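[1] Would you be able to build a 3D model of this:
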Amino acid sequence: MLVIEDRALRERISPVAYDQPQITQSSHLLVFAAWDPVEEAHVDDLIRLTAETRGLHPDDLAAYGSTIKGAVGGFASAHEKFQWAAKQAYLALGTALAAAAAERVDASPMEGFDPAGLDDLLGLREQNLRSVVLMALGYRDNEADRHAGLEKVRWPREKLFIHLPPA
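    Model (predicted):
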């Protein structure tokens, strides 16, 4: 996750995010990125960190590490492996959205951007990363936001939730 507070950098990002106002009006822009390629060394790092955090020997987690390596290595292509990593970034996005709500900070998740353009701008490829999703953070300006007082539009529960087995 990249945390971008610098207004000048957010202004440079704005064109690759289709000039959406949240990019420059927010106080912070988070860029959720995924490794590309995903490598066994990433799993090894996770196992070492887990062992260190929990006071274990890395050998105690060998089966766990092998399971993860088997799952990651089981994808048919590098593209499928990246798609798995991107889904992990979305899990982090969900946690970040919940944390922002708990802190009463407005958050706007955003897919409306050119990932390749953003990757070039931020030099992500050189770090073996690719951008997946953005999240703008800040506090809304109720006086300037013409949408602030409007009713939220949500699908009705009957359409959104499917109960199995049907009642």
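
[2] all contacts plus neighbour counts: C-alpha atoms, from now on.
    OK.

[3] for this structure, what's the longest helix?
    Longest helix of the chain, by residue count under DSSP state H: helix 78-102.

[4] Pull up the gap between Asp119 and Ala71, please.
    When Cα to Cα, to the nearest Å is applied, the distance between Asp119 and Ala71 equals 27 Å.

[5] Which of the two has more residues huddled nearby?
    Counting neighbours by other Cα atoms under 10 Å for Asp119 and for Ala71 shows that Asp119 has the greater number, 19 against 11.

[6] Now the helix or strand hosting the more buried one: buried residues?
    Under DSSP states H and E, the secondary-structure element containing Asp119 is helix 115-122. Neighbour-count burial for helix 115-122, counted by 16 or more other Cα atoms under 10 Å, picks out Pro115, Leu118, Asp119, Leu122.

[7] Summarise which helices and strands that helix is packed against.
    With contacts defined as 3 or more Cα pairs under 8 Å, 6 or more residues apart in numbering; DSSP states H and E, helix 115-122 has these neighbours: strand 129-138.

[8] I'd like the structure of this one too, to check against the first:
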Amino acid sequence: MDRRVLKTKQALRVALFQLLDTKTMTTITVTELCRAAHIDRRTFYIHYDNITQIFEDYELELSQQVRQALTGSFHNPTILLHTFDHILMANYVGLRLLCLNTTHLVLIDKLKTMLFNTMCAALTPPPTPRQVIIIRHICAGLMDTYVYWFKNPDLLTYEQLNQINHEVLQSHLALL
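    Reported below is the predicted structural model:
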């Protein structure tokens, strides 16, 4: 992809997450998003039809990162957590804003669903109903621990959170 396109899309994503700090996705206008991203509306409409497509791009990118990282290492909790840690740190500001603002719970649910679908797709053969429930529990649990940690940062360190998640994930993966 052209560097200019990447730069424009990144500017729009950063601006979107900045605006999500104080507004909901449905109340953000294209004009204010473009103003915050320092681009014009015409440029916006070259790349997107609406604002939600920016978040959909973000979801797709996260999904690709997770899918790529899970290839061949699905049952290894260390690699799985390292993957989540890498994705979290690469998208820290955006995820933090989503987690701290209760009006964005729908977006968090979309990320949980994306993670769930990606993990199910990584299993071969396709998961059994039992495995589906376990994977759903893993995805919801991991996302919820990050949400809780963002809302209560003084409760424990990020390293402690990762250690606890590792232990819980290890026990859940053993059930698969």
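
[9] TM-score for these two?
    These two chains, once laid on top of each other, score a TM-score of 0.28 by TM-score structural alignment, normalised by the length of structure 1; 79 aligned residues with a Cα RMSD of 5.1 Å.

[10] Check what contacts the next helix or strand after the longest helix of structure 1 and list those residues.
    Sequence order places strand 106-110 as the next helix or strand after helix 78-102 of structure 1, per DSSP H and E. Outside of strand 106-110 of structure 1, the residues within contact range by Cα atoms under 8 Å, 6 or more residues apart in numbering are 22, 93, 97, 100-101, 133-140.

[11] Dead centre of structure 2: give me the residue that sits there.
    Centroid-nearest residue in structure 2, with Cα atoms, centre = their mean: Leu111, separated by 5.0 Å.

[12] for the helix or strand harbouring it, which positions count as buried?
    Element membership for Leu111 of structure 2, per DSSP H and E: helix 105-122. Buried residues in helix 105-122 of structure 2, counted by 16+ other Cα under 10 Å: Leu107, Ile108, Leu111, Lys112, Met114, Leu115, Phe116, Asn117, Thr118, Met119, Cys120, Ala122.

[13] Check the contact between the third one and Asp57; I expect there is one.
    Going back to what we said before, that points to Leu111 of structure 2. No - if you go by Cα atoms under 8 Å, Leu111 of structure 2 and Asp57 don't touch, sitting 11.9 Å apart.

[14] who's in contact with the residue lying farthest from the centre of structure 2?
    Centroid-distance maximum for structure 2: Arg42 at 28.1 Å, with Cα atoms, centre = their mean. By Cα under 8 Å, 6+ apart, the contact set of Arg42 of structure 2 is empty.

[15] Check which helix or strand it maps to.
    Using DSSP H and E, the element containing Arg42 of structure 2 is helix 41-47.

[16] Show me what counts as buried in that helix.
    Within helix 41-47 of structure 2, the residues that count as buried by 16+ other Cα under 10 Å are Phe44.

[17] following it, which helix or strand shows up next?
    Elements were assigned by DSSP H and E; along the chain past helix 41-47 of structure 2, the next helix or strand is helix 52-70.

[18] quick check: angle from that following helix to helix 105-122?
    Angle, helix 52-70 of structure 2 to helix 105-122, by axes from the mean of the first three to the mean of the last three Cα atoms, to 10 degrees: 40 degrees.

[19] can you state the direction angle for the helix or strand following helix 52-70 of structure 2 and helix 52-70?
    The first helix or strand that comes after helix 52-70 of structure 2 along the chain, using DSSP H and E, is helix 77-90. With the same axes, to 10 degrees as the criterion, the two stretches helix 77-90 of structure 2 and helix 52-70 enclose an angle of 150 degrees.

[20] Does anything pack onto helix 77-90 of structure 2? Which helices or strands?
    Secondary structure elements in contact with helix 77-90 of structure 2, counted by 3+ Cα pairs under 8 Å, 6+ apart, are helix 52-70, helix 158-175.

[21] Burial-wise, tell me which of those helices comes out on top.
    Using mean count of other Cα atoms under 10 Å, the stretch among the helices and strands packed on helix 77-90 of structure 2 with the largest mean neighbour count is helix 52-70, at a mean of 16.

[22] before we move on, back to that, the helix holding Arg42 of structure 2: how far from the chain's middle?
    Chain-centre distance of helix 41-47 of structure 2: 25 Å, with Cα atoms, centre = their mean, to the nearest Å.

[23] Tell me who's in contact with Ser63 of structure 2.
    Going by Cα under 8 Å, 6+ apart, Ser63 of structure 2 touches Met114, Leu115, Thr118.

[24] Mind putting the helices and strands packed on helix 77-90 of structure 2 into TSV with distance to Leu19 of structure 2?
    Compiled in TSV, the helices and strands packed on helix 77-90 of structure 2 are given as follows (distance: least, Cα to Cα, whole Å):
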stretch	distance to Leu19 of structure 2
helix 52-70	13
helix 158-175	26
